[in-house]
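Asker: what's the 3D shape of this:
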Amino acid sequence: MRKNRILLICGLLLALTACSSIRQQAPSRVTLAKDHPFTLPQPNSYPQKITATQLVSGKYKQQTHSLQFQVEQSPERLVLVGISPWGGELFSANWDGKEIKTSSLPAVSKQLQPLYMLADFIITYYPAKVLSPLLARGGMTLQDTPLTRSVLVDGKPLIQINYQYPDHWRGKITYRHIQRHYSLTIETIQAQH
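Answerer: This is a model prediction of the structure:
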């Protein structure tokens, strides 16, 4: 009896949070640092179609949170969905090259902004030849090697990324946004190319 009651309460809470999500359209531009905008590249500029499941741990101000991400990258769109430990959708971002549609639970939207998570993903995975001119338009430069990537402002690191393997869909990735004081550890559990 008690078990059924707990399941009913969890189900109701999940239904209520799903009903209260915030849906909005966002600009295709993200401010990575003060006075340094980054225009998102078109989804078709990524060289392959991929579907992936990732575990992402984020650290900000001594707090660490872990989420599962579902990623779908195709020439038509990039979709990023953050899933809670109980299996519910916390946020999503869908970029089709014309508009970005985001949705998130109200409590989540203040902490994890889907637009910024989308930009973090793009900076981590998109080819340097695609990113470099877009970052340059915002006054930033990109340094890229098979195992590291840095976004620089005035020669100083703004974002630092370390890859475990040259195939960035294998192993662990550490992403650090120096100015905003947060870091991500990304591990791809499953990827289908």
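
Asker: rest of the way, CA atoms for contacts and neighbours
Answerer: Fine.

Asker: what about the helices in the chain?
Answerer: Remark: helices assigned in the chain by DSSP state H are 2-19, 106-109, 114-125, 128-137.

Asker: distance of Val81 from Ile159?
Answerer: 22 Å (CA to CA, to the nearest Å).

Asker: then Lys61?
Answerer: 17 Å.

Asker: what of Asn4?
Answerer: When distance is defined by CA to CA, Asn4 is 47 Å away from Ile159.

Asker: more neighbours, those two?
Answerer: Higher neighbour count among Asn4 and Ile159: Ile159, with 24 against 9, using other CA atoms under 10 Å.

Asker: one more sequence to fold, the one below, so I can look at both together:
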Amino acid sequence: MILDGKFKTLKTAALALMLSACTAMPQSQTPEVALNDKVSVQLPSARSLGYSLTASQLIVATWNADESKRSEQLPVQLQVSADKLVLAGFSSWGTRILSLEYQDDQISTELLTGLKGVLPQPEQVLFNLMITLWPSSAWEAPLNKVKWRIIDTENSRAIFNSAGEQVIDIQYSNADKLAGEIRFHHLIDDYTITITTLQRQIAPLTP
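Answerer: Presented below is the predicted three-dimensional model:
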């Protein structure tokens, strides 16, 4: 995932959004996401999570800017079923500012006009959630296609590029990933994302 400074001007853009009438711009594409400027990976299926999930989460991005640390928050709602995944991101006052639906090998996204280039793309937010929550078995085949690797230990996950260099370090504060804080650190671009699940409902997948 490439942060590209997307969180850096979220508050400024949010103010501009409040002062202007903005409409959503839908887009549809194949389920791929950029790992870097040259490599994209196909996302695992929603079903490969292994269970149905409805969760409220808080994503906090932290990075260095102008010789000081900066951070921004993005509350999200995630719903995963046997055949579909729905993701929505909200402003601090509760307005939906991005959304994504992943079904039938297609991703449809909406990002409020005026926020393109400011917020991360919805599929990049989805990547952060999927690379941290989905089992490594769901990621092995997609990553192998681009010669990347995923290695799990008891409470951590490491992602290596085709040169064998570790790119992403993920730490779990609890063996139950949804019960504790997840810390995602991009070692190349030097930014950190923490994911905290505030509420969750889990159920077996339907046939």
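
Asker: which one of the helices of the first structure has the most crowded surroundings?
Answerer: Burial of the helices of the first structure is given as mean neighbour count (mean count of other CA atoms under 10 Å); helix 114-125 ranks first at a mean of 20.

Asker: what residues in the second structure pair up with that helix?
Answerer: The aligned range for helix 114-125 of the first structure in the second structure is 122-133, by TM-score structural alignment.

Asker: just stretch 157-165 of the first structure next, same as before
Answerer: So stretch 157-165 of the first structure sits over residues 166-174 in the second structure, by TM-score structural alignment.

Asker: how far is the matching stretch from where the chain is centred?
Answerer: Relative to the centre of its chain, stretch 166-174 of the second structure is centred 14 Å away, using CA atoms, centre = their mean, to the nearest Å.

Asker: what's next to it, contact-wise?
Answerer: Stretch 166-174 of the second structure has contacts (CA atoms under 8 Å, 6 or more residues apart in numbering) with 132, 155-161, 180-188.

Asker: let's see which of the residues you listed end up in strands.
Answerer: When DSSP state E is applied, the contacts of stretch 166-174 of the second structure are split such that Ser156, Arg157, Ala158, Ile159, Phe160, Glu181, Ile182, Arg183, Phe184, His185, His186 fall in strands.

Asker: if I pick the fourth one, what's in contact with it?
Answerer: The neighbours of Ile159 of the second structure, taking CA under 8 Å, 6+ apart as the test, are Trp148, Arg149, Ile150, Ile151, Gln166, Val167, Ile168, Asp169.

Asker: what of the second one?
Answerer: The contact partners of Arg157 of the second structure, taken as CA under 8 Å, 6+ apart, are Thr132, Ile150, Ile151, Asp169, Ile170, Gln171.

Asker: would a markdown table of these with distance to Leu43 of the second structure be doable?
Answerer: Formatted as a markdown table, those follow (distance: CA to CA, whole Å):
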| residue | distance to Leu43 of the second structure |
| --- | --- |
| Thr132 | 13 |
| Ile150 | 14 |
| Ile151 | 17 |
| Asp169 | 19 |
| Ile170 | 18 |
| Gln171 | 21 |
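
Asker: nearest to Val80 of the second structure among those residues?
Answerer: Thr132 (14.5 Å; CA to CA).

Asker: chain neighbours aside, what residue packs nearest to the closest one?
Answerer: Excluding the flanking residues, the one nearest Thr132 of the second structure by CA to CA, 6 or more residues apart in numbering is Ile170, at 7.1 Å.
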